[in-house]
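S.K.: Have a look at this prediction, sequence included:
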Amino acid sequence: MRIQVRLFATYREIVGSRGFTWSSRDGLSLRELVDGVVAKYPGLAGHRDTMLLAVNHDLAASDRILQDGDEVALLPPVSGGAR
């Protein structure tokens, strides 16, 4: 199966790309995908515990099973606020 991975902000800078296609076996969990991405791009390792994960524009738990054609977004934590 093929998953579209989108990267934002700091993650985009670390990887040097806005995103990529990840090919894998059926039944891959979101956690397994992220583990594979971090293994391929070790610069993301320090961000692993604070990543927000979205599948097809909805926040998702790491145990979600991915489907062929899903779009996964790796998002850094959001900070800031009103004065």
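M.R.: Received, thanks. These figures come from a predicted structure and were not determined experimentally. Residues are numbered from 1 along each chain as shown.
S.K.: Only C-alpha atoms from now on, for both contacts and neighbour counts.
M.R.: Fine.
S.K.: quick one: S23 and E71, what's the gap?
M.R.: Per C-alpha to C-alpha, to the nearest Å, S23 is found 12 Å from E71.
S.K.: and the two? which has more neighbours close in?
M.R.: E71 (18 against 12; other C-alpha atoms under 10 Å).
S.K.: How is the nearest residue to the more buried one once chain neighbours are set aside assigned, secondary-structure-wise?
M.R.: Nearest residue to E71, sequence neighbours excluded (C-alpha to C-alpha, 6 or more residues apart in numbering): Q4, at 4.6 Å. For Q4, the secondary structure call by DSSP: H, G, I helix; E, B strand; the rest coil comes out as strand.
S.K.: put this beside the first:
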Amino acid sequence: MTLTVLLFARAKELVQRDAVSVILPPSATVGDLRSRLAAEFPQLSSLLGVCVIAVNHDFADDSRGLLPSDEIAVIPPVSGG
């Protein structure tokens, strides 16, 4: 299945795009997505461990299954004062 993954903040800056397409098997999980993103975009590899992955506007753990229709976002940590 092909998934569109939205990138925000530092992830968007590192990849220089606001979205990427990733191909995963039909039984893929959020953890599989993290691994594939790190492999396809090595500049993200150190950041992905601290990012939150949102699926359909809800934070998802790595065991969550994915569907082709899901809206997926990579959200890096933010700081502010």
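M.R.: Here it is on my side, so go on. Note that this is a predicted model, so its numbers are computed, not measured.
S.K.: Let me see the contact set for V30 of structure 2.
M.R.: 53, 60-66 (C-alpha atoms under 8 Å, 6 or more residues apart in numbering).
S.K.: Mutual contacts of S23 and E71 of structure 1, please.
M.R.: Common neighbours of S23 of structure 1 and E71, using C-alpha under 8 Å, 6+ apart, are I3.
S.K.: and the longest helix seen in structure 1, which residues are buried?
M.R.: The longest helix of structure 1 (DSSP state H) is helix 30-40. For helix 30-40 of structure 1, burial by neighbour count (16 or more other C-alpha atoms under 10 Å) applies to 30-34, 37-38.
S.K.: average distance between that helix and structure 2?
M.R.: On superposition with structure 2, the mean distance recorded for helix 30-40 of structure 1 (mean C-alpha distance after the TM-score superposition for structure 1) is 0.7 Å.
S.K.: now the helices for structure 1?
M.R.: Going by DSSP H, structure 1 shows helices at 9-15, 30-40.
S.K.: In terms of secondary structure, what does the shortest one contact?
M.R.: Under the contact criterion of 3 or more C-alpha pairs under 8 Å, 6 or more residues apart in numbering; DSSP states H and E, helix 9-15 of structure 1 touches strand 71-75.
S.K.: Flag every buried residue along stretch 6-25 of structure 2.
M.R.: 6-8, 10-12, 19, 24.
S.K.: now, which of those residues sits nearest V78 of structure 2?
M.R.: Using C-alpha to C-alpha, R10 comes nearest to V78 of structure 2 of these, at 9.0 Å.
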